[in-house]
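*Asks:* Give me the fold of what follows.
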Amino acid sequence: MLDLLSVFASHPSCNPSISRWSNGENVRVKKLHDLKQWLTVADAARYLSILFGEDVTDADVFRLGLDGQLRLSVYFVNGARGRCGPVVSGSDAKSTIEWTTPKQDPEGTHGLDEDAVRALTEANLISEADLADGITVVNFAAWVHGLLLGDGKVLEYAEKTVLLDGVWDLTMLGHERLEVEQIYQSLTGGPEVDMSFQDGQLDHPIVSREDGTYCQIHERNASAHYRPAACLPVDSVIVVRTSALRDLEARLSEPDQRADKPIARRERATLLVMIAALAQLAKIDVSKPSGAATAIEHQSALMGARVAARTIENHLKHIAEAIEGRSA
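*Replies:* Alright, predicted model coming up:
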């Protein structure tokens, strides 16, 4: 339950914007919040102001969402359309493999590398007997039916769109992240956000719900056909589930084990060297902390454990010093 009674009315740090809740209104607010499945961003900010004992603005709520501390959602006021399905591993995703022989395409380039031959045999398109007979394959092509999310994950969505209504969670994997970032920058007087992803497939909003269903939002074009939407519907509203606020409150109430036993300097240096080695294996250039941090943040989001880019960058900046210390 959203226990607003845990906030002491006489808390010495309460400022005027918070103290207005100290006159008994918190009891009524608690009961009202318990009945709601979601809150507006403004209401979520007021609740967090009480929880933290200090002013929390709408911009702070959006920043918590961007940093992976608070799950943001979207309420489709008039519904939306999307292609939906589960997220599966690339090896389990539906795929199509096509190939032709020299007889079918005499002008083709003969021969395939080992990976292509292995894919054909695993798909039962070529048998071991065929290989023994010296069959040659040309013009090999393979593709996955779905949206590539990275980290070997695929959104295996259906061919047809379906109606989305009610509240869905923002995955922060697609264009919705840029939209939230733009709202945050606008509220804080920041710069305009470049509203495009490097990966075109993810340049569209992606939402999810607790049963594991993911959906890429679609919109109707001039020909009345549906296509991937450029952004969230204009008649949708970003909200915060009360369950997400409970999750945040539960994490804040957990004892900080790290405070009992801080990481020693030597252990920290060892971990940084290990991170550098793993990054090199993954072909991530940690000598450029900002770019590396963005790539690692995206990967952590796909794992369901997002770490903010600025937090990652702060750690990566110490790698060179750690390596130098171990080499001395």
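*Asks:* going forward, measure contacts between C-alpha atoms and count neighbours the same way
*Replies:* OK.
*Asks:* now the strands for this structure?
*Replies:* 38-40, 73-89, 95-100, 138-144, 147-150, 153-155, 162-170, 206-208, 213-220, 226-228, 236-241 (DSSP state E).
*Asks:* now, of these, which is deepest in the fold?
*Replies:* Comparing the strands of the chain by mean neighbour count (mean count of other CA atoms under 10 Å), strand 206-208 ranks first with a mean of 24.
*Asks:* one step back: out of the strands of the chain, nearest to Leu302?
*Replies:* strand 147-150 (7.4 Å; CA to CA).
*Asks:* Contacts for the closest one, please.
*Replies:* 154-157, 173, 201-202, 299, 302 (CA atoms under 8 Å, 6 or more residues apart in numbering).
*Asks:* 10 Å instead, please
*Replies:* 87-90, 153-157, 173-174, 199, 201-202, 216, 298-299, 302 (CA atoms under 10 Å, 6 or more residues apart in numbering).
*Asks:* Tell me where the protein has helices.
*Replies:* 16-19, 25-35, 41-52, 58-66, 114-122, 128-132, 175-187, 242-253, 257-260, 265-281, 289-302, 309-316, 319-327 (DSSP state H).
*Asks:* how about the last one: buried residues?
*Replies:* It refers to helix 319-327. Within helix 319-327, the residues that count as buried by 16 or more other CA atoms under 10 Å are 319, 322-323.
*Asks:* compare with the first, here's sequence two:
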Amino acid sequence: MSKLFKLRNWVTIEEAAQYLSEKINEVITVTDLYRLAYEGHLQLSVYLVNRAFALKGTLGELFCYEAYLTQQAFEVHDSTVFSIDGVWDLTMQGSEAVEIKNKFLMGDSALKVTTRSKNGVLLHQDGVTCQLYKFYDSTFDNLDLEDKARAIANDPTMTWKHLPSIVIPRIRFDEFGIKYVPCDQLSDVDCMLIVRRRELESLIELLEVTQQDDKPISTNEKNSLLVLIAALCNEANVDWNQRGISTSLTVMTDHIGASLTDDTIRKILKQIPSAIESRSK
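*Replies:* You can find the predicted model right below:
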């Protein structure tokens, strides 16, 4: 990576994958990042290349409806559309979650998410949560019947997108009276998926901690644990050398809901003398 990389506050999703691959010496793909984001390990953001439009609101209680994602309800506070720009974080409580899930599924398989979101696309920045809106295109409404039929043949979704009973309740206005409707996906606005630098560094720290946790236990650590077991047995007046003691210890592990077999316990107890000897030298 270029030295200038350190000066950048955010990078593209492709650059993020390359940076992580170099940092942890393991191939990380864009699909991996999409999955990490969907599972809550990585915060994705968008850079709004051009001005976008939105409504302010807050996230409320979780709601669950058939065929919809279980997400927090978005409650609108101000029904006047306003403009936004810059970098905004994905809340993953709207249609953006479906979009991100589709991206990692399409990268690994031909599967596609069929569940939807009732919230539209939701973004967050500095304590402000917004639902993305776009200009309402009335071109279809002004077509004659024949042209409408052709348009629907090319894009069947035009039927419900312009159905009055669906469209009219969704229309909102800005301060100048211009009509807007909710965005269905991120691509409805001019934006690019990005990752903030601080998010990358946090992910690297998480991966390093996980890697340390996955390391096999060393001989020194094992002996320390065995000595500790011996000390606890001694304090509890349990003779770990006593014949058949493993059966009693098996019952004790059952009582705490983390059962160990008689054979496993015997193998552990047999290692105690050598562990004590190593510590007594």
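*Asks:* Could you get me the TM-score between them?
*Replies:* The TM-score (TM-score structural alignment, normalised by the length of structure 2) is 0.54; 176 aligned residues with a CA RMSD of 3.2 Å.
*Asks:* picking up where we left off before, dump the helices of structure 1 into TSV; add distance to Ala229 of structure 1 as well.
*Replies:* Shown next, in TSV, are these (distance: least, CA to CA, whole Å):
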stretch	distance to Ala229 of structure 1
helix 16-19	39
helix 25-35	33
helix 41-52	24
helix 58-66	21
helix 114-122	34
helix 128-132	45
helix 175-187	9
helix 242-253	26
helix 257-260	43
helix 265-281	34
helix 289-302	21
helix 309-316	26
helix 319-327	41
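*Asks:* Of all those, which one comes closest to Tyr75 of structure 1?
*Replies:* By CA to CA (comparing all of those), the closest turns out to be helix 41-52, at 11.6 Å.
*Asks:* Can you name every helix or strand that the closest one contacts?
*Replies:* helix 16-19, helix 25-35, strand 38-40, helix 58-66, strand 236-241, helix 242-253 (3 or more CA pairs under 10 Å, 6 or more residues apart in numbering; DSSP states H and E).
*Asks:* Same list (these) but as TSV, adding distance to Asp130 of structure 1.
*Replies:* As requested, the helices and strands packed on helix 41-52 of structure 1 are exported to TSV (distance: least, CA to CA, whole Å):
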stretch	distance to Asp130 of structure 1
helix 16-19	76
helix 25-35	66
strand 38-40	60
helix 58-66	53
strand 236-241	56
helix 242-253	56
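*Asks:* looking at the ones you listed, which is closest to Ser186 of structure 1?
*Replies:* Nearest of those (CA to CA): helix 58-66, 8.9 Å.
*Asks:* what about that closest one, how far off from structure 2?
*Replies:* Its aligned residues in structure 2 lie a mean 1.0 Å from helix 58-66 of structure 1 after superposition (mean CA distance after the TM-score superposition for structure 1).
*Asks:* In structure 2, what stretch matches that helix?
*Replies:* With TM-score structural alignment applied, helix 58-66 of structure 1 matches the range 30-38 in structure 2.
*Asks:* which outside residues touch the matching stretch?
*Replies:* Against stretch 30-38 of structure 2 from outside (CA under 10 Å, 6+ apart): 13-18, 20, 39-44, 90, 92, 96-108, 195, 203.
*Asks:* How far away from the center of its chain is it?
*Replies:* Taking CA atoms, centre = their mean, to the nearest Å, one finds the center of stretch 30-38 of structure 2 at 8 Å from the center of the full chain.
*Asks:* quick revisit: out of the helices and strands packed on helix 41-52 of structure 1, nearest to Glu192 of structure 1?
*Replies:* helix 58-66 (15.3 Å).
*Asks:* by how many degrees do that closest one and strand 162-170 diverge?
*Replies:* Angle of helix 58-66 of structure 1 versus strand 162-170, following axes from the mean of the first three to the mean of the last three CA atoms, to 10 degrees, is 100 degrees.
*Asks:* Just list the residues touching the spatially most central residue of structure 2, thanks.
*Replies:* Centroid check for structure 2 by CA atoms, centre = their mean gives Gly40 as the closest residue, at 2.5 Å. Applying CA under 10 Å, 6+ apart to Gly40 of structure 2 gives the contacts 34, 92.
*Asks:* how close does it get to Thr29 of structure 2?
*Replies:* Counting by CA to CA, to the nearest Å, the gap from Gly40 of structure 2 to Thr29 of structure 2 is 17 Å.
*Asks:* And Phe135 of structure 2, by the same measure?
*Replies:* Distance from Phe135 of structure 2 to Thr29 of structure 2, by CA to CA: 35 Å.
*Asks:* Run through the residues that contact the counterpart of Gln185 of structure 1 in structure 2.
*Replies:* Using TM-score structural alignment, the partner of Gln185 of structure 1 in structure 2 is Leu105. Counting by CA under 10 Å, 6+ apart, Leu105 of structure 2 touches 31, 34-35, 99, 111-113.
*Asks:* Could you report the separation of Leu105 of structure 2 from Thr29 of structure 2?
*Replies:* 13 Å.
*Asks:* and what of Val11 of structure 2?
*Replies:* From Val11 of structure 2 to Thr29 of structure 2 the distance is 15 Å (CA to CA).
*Asks:* Over to Asp254 of structure 2?
*Replies:* For Asp254 of structure 2 relative to Thr29 of structure 2 (CA to CA), the value is 44 Å.
*Asks:* just Met192 of structure 2 next, same as before
*Replies:* 17 Å.
*Asks:* same question, Ala97 of structure 2
*Replies:* For Ala97 of structure 2, the distance to Thr29 of structure 2 - CA to CA - is 19 Å.
*Asks:* if I pick Asn25 of structure 2, what's in contact with it?
*Replies:* Here Asn25 of structure 2 is in contact with Tyr19 (CA under 10 Å, 6+ apart).
*Asks:* more neighbours, Ala97 and Thr29 of structure 2?
*Replies:* Ala97 (25 against 17; other CA atoms under 10 Å).
*Asks:* Do I have it right that the more buried one meets Asp89?
*Replies:* No - counting by CA atoms under 10 Å, Ala97 of structure 2 does not reach Asp89; the two are 12.0 Å apart.
*Asks:* Which neighbours do those two have in common?
*Replies:* Leu122.
*Asks:* looking at the strands of structure 1, which is closest to Ala269 of structure 1?
*Replies:* Nearest to Ala269 of structure 1 among those is strand 147-150 (29.6 Å), distances taken as CA to CA.
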